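> Predicted model and sequence follow; I will ask about them next.
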Amino acid sequence: MSDPTTAREAIALVTDDFSELPFTEGPLTGDGPIGWPGYSAAHARAADRTGETESVVCGTGTVGGVTAVLVSFEFRFLGGSLGERTGARAAAAHALARERRLPVVVLPATGGSRMHEGMRALLQLQYLARESELTRAAGLPQIAVLRDPTTGGGWATLGAGSDVVLALPGAQVGFAGSRVRPADADPAAYTAEAQLAHGHLDAIVPPGALRETLGRWLSLLVRPAEGPVAPPYALGDPGAPPAASGREAVARARHPDRPRAAAYLDAHFTLREEISGDRCGGVDPGMRCGFGRLPDGRTVAYAAQCGTATRPAGFRTAARLVRLADRLGIPVLTLIDTPGAANDPAAERAGAGTAIADLFAAVASARTPLTSLLIGEGGSGGALALAAPGNTWATPDSYFSVIAPEAATAILKRAPEESATTADQLRLRPRDLVDLGVVRGVVKERPRA
């Protein structure tokens, strides 16, 4: 199927066994809550034209083997606008999700609040936000699939308020609809592609891949592992002896051929889906976050540094991941590998300190079990922010330090050639970290079959 244009086409794109919730409201009379002239007639015409009685269709369906509550908007019905009846239906859908412990999938195509109902329509945003928060508090996942268009209050509540936000290619996405933007606004800024580039949604999915992608997401988010997960096996050279000096430990961790996060994720999980962006305008390619399936079928959340200086957006994305996993009861694995937090002027303007503090807070307050593996460089607070207190491990080709040896040498006003001596004094080798109680142990390579 090509891009869906109706609510039911969108539903058919993801499930074949949709069971609609029954709603028995009669025809709209009296021109609505504020007596908008001709509103009842316009509502009736929309019903005749679309075959729907409101701008949203709600029910349940199976996606990827998981039963979910579906909320799909009908844009042809008064622009998919949110009125009191729309809000009541969406609220009933959320209540059913909580009653039956089901995830919620929203398929918005909406221009925002319904002007014909004035402030009574705008209030639906508060009501829907509350319903979403109640569902969130119940530990149930919410996934949005943005259709064209998704603007106004629908984007600012059911869309952007979801845990995972997917979008169809080319969808118009933004708080401002096309008729209320500044005259000189660049239309490209109001697209799903732009929202992805600036960290406001997680992925763009072609219609033909949506059912499979959504099914993977749902299967991951409803099947958590129990208890803390074991750290991955080491992937480096199994025959290499332990680092004899601090300088050697640093050199091993910085070696270009040393296994990175991608290799560990590929080896540890049989299936993965990733979230993207910090929801504050930023994306850091050096921080990969998402949910993965272990060989035994259980789900683990992961946040993995990729060996680059971590930017504020990366720390915020990791904090978002930890909090989502905590709410869903999914254990977290973090892979630590960074020379440190980015400290250029752009990073400072983007709130490096605040972002690191927020990740420290997310890790410290998490109730779900966390496991961390140091797989390369562990540079200062930018690395420690991702470390699980009391459950951090190290690979043989890693180091952890209060600061990089070169920076420590400069701070101590030593000559640059003394950085090797400084590295030894910092006691940053894996075996030193075990002796200091910083890590629990050094992981071994996977046993050979």
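Yes, it's here.

> From now on I want contacts and neighbour counts done on CA atoms only, so please keep to that.
OK.

> Neighbours of R223, how many?
If you count neighbours by other C-alpha atoms under 10 Å, R223 ends up with 16.

> Over to A137?
For A137, the count of nearby residues is 13 (other C-alpha under 10 Å).

> Check G64 too.
Residues within reach of G64, counting by other C-alpha under 10 Å, total 18.

> Is it in contact with L221, as I believe?
No - using C-alpha atoms under 8 Å, G64 is not in contact with L221, being 11.9 Å away.

> Look up how far G199 lies from the residue at minimal distance from the centre of the chain.
Closest residue to the average C-alpha location of the chain: I275 at 3.7 Å, with C-alpha atoms, centre = their mean. According to C-alpha to C-alpha, to the nearest Å, I275 stands 10 Å off from G199.

> residue contacts, A47?
Neighbour list for A47: T53, E54, F77 [criterion: C-alpha atoms under 8 Å, 6 or more residues apart in numbering].

> at 10 Å instead, please
A47 is in contact with P27, A41, T53, E54, S55, R76, F77, L78, counting by C-alpha atoms under 10 Å, 6 or more residues apart in numbering.

> again, but for E9
Listed by C-alpha under 10 Å, 6+ apart, the contact partners of E9 are M1, S2, D3, S72, E74.

> can you check E117 too?
By C-alpha under 10 Å, 6+ apart, the contact list for E117 reads D31, G32, P33, I34, G35, W36, Y39, L82, G83, E84.

> you'd agree it is in a helix?
Yes - assessed with DSSP: H, G, I helix; E, B strand; the rest coil, E117 lies in a helix.

> Grab the nearest non-local neighbour of Y127.
For Y127, ignoring the flanking residues on the chain, the nearest one in space by C-alpha to C-alpha, 6 or more residues apart in numbering is G87 at 7.3 Å.

> before we move on, the earlier item: the residue nearest to the centre of the chain reaches R320, doesn't it?
Yes - contact criterion C-alpha atoms under 10 Å: I275 and R320 qualify, at 9.4 Å.

> Comparison target, given below:
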Amino acid sequence: MPWFIKTRSTRDAKKKRRDEIWIRCKSCNAHIFKEDFSNNQNVCPKCNWHGKLTAYERIGITLDSGSFAEINETITPSDPLSFVDAKGSYKEKVELAREKTSLNESIVTGTGKISGIDVVVGVMDFRFLGGSLGSATGEKILLAANYAYDHRLPYIVFSASGGARMHEGILSLMQMAKTCAGVARLDEKRLPYISVLTDPTTGGVSASYAMVGDLNLAEPGALVGFAGRRVIEQTIKQKLPENFQTSEFVQEHGFIDKVVHRKDMKTTLHKILSFYNR
């Protein structure tokens, strides 16, 4: 074989090295060093596109270092319908998600501090079955709300979800009412519930606890809505605006109180919590 002919293995190795060093921004298509992207909290330094964070990455940039203590970490999904589709069983999908993420569910809940202020947090992780709302997800959100109620603490939930987990049928859908009831009870003790919407927040999550905060915040450019764009256009037979279902569009129409850049989120939350603590 001539020395100048590249073999498939050589090309694959070079592509792998590129993939290990660079990422491409999904908004402006700019190539960014992975290290720079990570150091910038997964935000594109050129166009401010906000990439996804894992639950623990978000906890790391939001809570004071070393202050987080997880609660109810052993709660895991059940399979009440013994659900199976063309791609396999629900049980298998859950196991794959647990192996991929090292999480037991699509949300991590716990206590911590934001610039010295004690809080209860719930942080969704889109990697776990699209951040879907299952019965165990709802249970963890409710139990965290109960913990906030019992200990008189503010409650903050970061949403990142494609919606209800239909593998569980009506048991998934009932979590919408269950979680809303849990956070509504905080009002009895005048405890703040702050909802932070990240990309994406859709379906049954956007139709329940994600949109009923005392304050609803969102990251720039996040997809926020219920049904998908194509479904809506086909239903109403109209072309929707280009920025439809972005956090900026939703804020303009009164459903979100403030769009907050990721680098400013901790400071903004601290200012809000300081107001409630006066």
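Yep, that arrived. These numbers were taken from a predicted model, which means no experiment stands behind them.

> sorry, back to before: of the contacts of A47 of the first structure, buried ones?
T53, E54, S55, R76, F77, L78 (16 or more other C-alpha atoms under 10 Å).

> Which one of those residues is nearest to G290 of the first structure?
Looking at those and their distance to G290 of the first structure, the nearest is S55, at 32.9 Å (C-alpha to C-alpha).

> any idea what the closest one aligns with in the second structure?
For S55 of the first structure, the aligned residue in the second structure is S106 (criterion: TM-score structural alignment).

> got the contact list for the counterpart of Y276 of the second structure in the first structure?
Aligned by TM-score structural alignment, Y276 of the second structure pairs with L221 of the first structure. Contact analysis of L221 of the first structure by C-alpha under 10 Å, 6+ apart lists 103, 140-142, 291-293, 298-301, 325, 328-330.

> before we move on, the earlier item: identify the residue of the second structure aligned to the residue nearest to the centre of the first structure.
That one, I275 of the first structure, aligns with nothing by TM-score structural alignment.

> if I pick the residue mapped onto R152 of the second structure from the first structure, what's in contact with it?
R152 of the second structure maps onto R101 in the first structure, with residues paired by TM-score structural alignment. Contact partners of R101 of the first structure, counting by C-alpha under 10 Å, 6+ apart, are T67, A68, V69, A95, T135, A138, G139, L140, P141, V222.

> Distance check, the fourth one against A88 of the first structure.
Right, A95 of the first structure. 10 Å.

> need the strands for the stretch 1-150 of the second structure, in chain order.
Assigned by DSSP state E, counting those that start in this stretch, the strands in the stretch 1-150 of the second structure fall at 22-24, 31-33, 69-70, 84-85, 88-89, 107-114, 117-124.

> Kindly name the residues of the first structure that line up with the first one.
What that stands for is strand 22-24 of the second structure. Across the first structure, nothing matches strand 22-24 of the second structure (TM-score structural alignment).

> and that strand, what does it pack onto?
Counting contacts by 3 or more C-alpha pairs under 10 Å, 6 or more residues apart in numbering; DSSP states H and E, strand 22-24 of the second structure is packed against strand 31-33, helix 34-39.

> Format those as a markdown table; extra columns: mean neighbour count.
Converted to a markdown table, these look like this (neighbours: other C-alpha atoms under 10 Å):
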| stretch | mean neighbour count |
| --- | --- |
| strand 31-33 | 16 |
| helix 34-39 | 15 |
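
> Kindly state which residue of the second structure is aligned to A91 of the first structure.
So, by TM-score structural alignment, A91 of the first structure is matched to L142.

> hang on, isn't that match packed against G182?
Yes - if you go by C-alpha under 10 Å, L142 of the second structure and G182 touch, sitting 5.3 Å apart.

> Quick check: neighbours shared by I275 and G199 of the first structure?
Common contact partners of I275 of the first structure and G199 (C-alpha under 10 Å, 6+ apart): T317.

> circling back: export the contacts of R101 of the first structure to a markdown table and tack on neighbour count?
Formatted as a markdown table, the contacts of R101 of the first structure follow (neighbours: other C-alpha under 10 Å):
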| residue | neighbour count |
| --- | --- |
| T67 | 22 |
| A68 | 24 |
| V69 | 29 |
| A95 | 18 |
| T135 | 23 |
| A138 | 15 |
| G139 | 20 |
| L140 | 21 |
| P141 | 27 |
| V222 | 20 |
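
> And these, which two are furthest apart?
A95 and V222 (18.0 Å).

> from the contacts of E9 of the first structure, which single one is nearest I375 of the first structure?
Relative to I375 of the first structure, the closest of those is D3; by C-alpha to C-alpha it sits at 42.4 Å.

> Distance of the aligned partner of R58 of the second structure in the first structure relative to E248 of the first structure?
Residue pairing (TM-score structural alignment): R58 of the second structure is matched to A10 of the first structure. Taking C-alpha to C-alpha as the measure, A10 of the first structure falls 57 Å from E248 of the first structure.

> R8 of the first structure now?
62 Å.

> swap in A346 of the first structure?
For A346 of the first structure relative to E248 of the first structure (C-alpha to C-alpha), the value is 33 Å.

> out of the two, which sits in the more crowded spot?
Under the criterion of other C-alpha under 10 Å, the comparison of A346 of the first structure against E248 puts E248 first, with 19 against 12.

> residues near the residue mapped onto G159 of the first structure from the second structure, how many?
Correspondence of G159 of the first structure to the second structure, assessed by TM-score structural alignment: A210. When counting by other C-alpha under 10 Å, one arrives at 27 neighbours for A210 of the second structure.
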